[in-house]
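Enquirer: Test case, fold it:
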Amino acid sequence: MLQPLIRWTRAVLFSLAGVAAATPALPASTVATDAVRDALATTPAPAPAATQAQSAAQVRAEAVARASAASDTVALTPIRGKTAIARSTAYNSVPGQTDSTPFITATGTRTRPGVVALSRDLLRTFPYGTKVMIEDLSGKYTNMLKGRVFIVEDTMAARKTNSVDIWMATRSEALNWGARQIRITAVR
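Expert: Sure, this is the predicted structure:
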């Protein structure tokens, strides 16, 4: 009696999953081409010339306002490249936190300051050998990370996702780091 009910429930769930997974039809490519052409063809109206009635102070105030609006669009970090926001923890060379070779990374180098381990999903974006900068989003330890370049040379356990592990020399440093949100950015 219970088996037919389970089969029926599975059939309904799978059919609903198929309906939810259906994607809407995309517009014809000519629609997109025409929209791009129209956007590029339109030219903005020229800015009106400053009249003599405007005082020099008003002109300066408008220039400062434009400059501050333009500076809002500029990136705050001097580095450019791929970025990701991830969970960060720290580790040190102890067999309980690593495999049977605690001082050897996945790339075969020795652990040292500046080495980071990434989860396997992040390794697709930041492969081994990538130089990265790390920004602490909590704001607590920005001086510790400021201006430092790390290199991806290790990986984490397969169960970890969207995670970065920073190698530290001592267990107490690793415990003080704890777990926090960071932004990792590839350095070019």
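
Enquirer: contacts and neighbour counts: CA atoms only from here.
Expert: OK.

Enquirer: where along the chain do the helices fall?
Expert: Along the chain, counting by DSSP state H, helices occupy 2-21, 29-41, 56-72, 120-123, 142-145, 171-177.

Enquirer: Mean neighbour count for the ones you listed - can I get that in a markdown table?
Expert: Shown next, in a markdown table, are the helices of the chain (neighbours: other CA atoms under 10 Å):
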| stretch | mean neighbour count |
| --- | --- |
| helix 2-21 | 10 |
| helix 29-41 | 10 |
| helix 56-72 | 11 |
| helix 120-123 | 17 |
| helix 142-145 | 12 |
| helix 171-177 | 14 |
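
Enquirer: structure for this one too, so we can compare:
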Amino acid sequence: MPHMSSSAQCCETKECYRKFSSTYNYSISIKSPFRLIDVQPDSCGCRGFNLHCDDELGLLLELPYAGNFTVEYISYHLRETRVFDPNECLPQKLLTLNLTATPFGGTQFANYQVYNCSGFDHPIDYLYEEKIDCLSGSDYTVISERRSFPTITDTNCSFLKQVSVPTDYVFSYLSTYSSIYLTWDDHDCVSCGK
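Expert: Next up, the predicted model:
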């Protein structure tokens, strides 16, 4: 169960603890430009950097359209955070992720084309394509293609979206990503006592 440290000073670093066993054995420090919602005042963080310390999921970052991501770590020196999908289907969140409305970006991006194939008679070219199990159902298959532009012309397949994955490492297949790396520019928006 996560536990938050307390402090009388509004912009002091806070901790979000995640319990993996009978003791608290994992924590993430939260400081500017991030802030903990309902723990620190708005003036202790920058817009778009709000975090929540959840009892079961740990530290959460909500991104527009894509929902909550669990924060694995924050590197303030590198201005980088690594986040993952608490529901373990990252491709689903990536279909709706739009970083333009956030302060976050990436150092590099891997691009994938995503298709929905009904009945799925389309033969998979395993060099470039894969089935995404967590998005597929009994009567349709969702596949991704790691080419820079759509090439599947099967009439049973409809193009859904191009997905850009912010990452430090480029993997062969979309479903092999368990997390994404987000970066941010330097922010100096914190002024306690506002």
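
Enquirer: now what about the TM-score between them?
Expert: Once the chains are laid over each other, their TM-score by TM-score structural alignment, normalised by the length of the first structure reads 0.23; 82 aligned residues with a CA RMSD of 6.2 Å.

Enquirer: Tabulate the helices of the first structure (a markdown table), appending distance to M133 of the first structure.
Expert: What follows is those, written out as a markdown table (distance: least, CA to CA, whole Å):
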| stretch | distance to M133 of the first structure |
| --- | --- |
| helix 2-21 | 38 |
| helix 29-41 | 36 |
| helix 56-72 | 22 |
| helix 120-123 | 14 |
| helix 142-145 | 8 |
| helix 171-177 | 16 |
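
Enquirer: Relative to I134 of the first structure, which of those is closest?
Expert: helix 142-145 (6.4 Å; CA to CA).

Enquirer: which residues touch that closest one?
Expert: 133-136 (CA atoms under 8 Å, 6 or more residues apart in numbering).

Enquirer: Now, of those, which are buried?
Expert: Buried residues within those, defined by neighbour count using 16 or more other CA atoms under 10 Å: 133-136.

Enquirer: out of the helices of the first structure, nearest to I184 of the first structure?
Expert: Across these, closest to I184 of the first structure is helix 120-123 (CA to CA), at 10.1 Å.

Enquirer: Report all helices and strands that the closest one contacts.
Expert: Contact partners of helix 120-123 of the first structure among helices and strands, from 3 or more CA pairs under 8 Å, 6 or more residues apart in numbering; DSSP states H and E: none.

Enquirer: The nearest residue to F159 of the second structure once chain neighbours are set aside sits in which helix or strand?
Expert: Leaving aside its sequence neighbours, F159 of the second structure sits nearest to Y115 (CA to CA, 6 or more residues apart in numbering; 4.5 Å). Assigned by DSSP states H and E, Y115 of the second structure belongs to strand 108-118.

Enquirer: Now do the buried residues in that strand.
Expert: 109-118.

Enquirer: between these, which is nearest Y140 of the second structure?
Expert: Of all those, S118 has the smallest distance to Y140 of the second structure: 4.3 Å, by CA to CA.

Enquirer: I143 of the second structure and Q92 of the second structure, how far apart?
Expert: Look at I143 of the second structure and Q92 of the second structure: by CA to CA, to the nearest Å, they are 12 Å apart.

Enquirer: Quick check on the two: which one has the bigger neighbour count.
Expert: Neighbours per residue, other CA atoms under 10 Å: of I143 of the second structure and Q92, the larger number sits with I143, 27 against 16.

Enquirer: angle of the strand or helix carrying that one against strand 108-118?
Expert: Using DSSP H and E, I143 of the second structure sits within strand 140-145. For strand 140-145 of the second structure against strand 108-118, the angle by axes from the mean of the first three to the mean of the last three CA atoms, to 10 degrees is 150 degrees.
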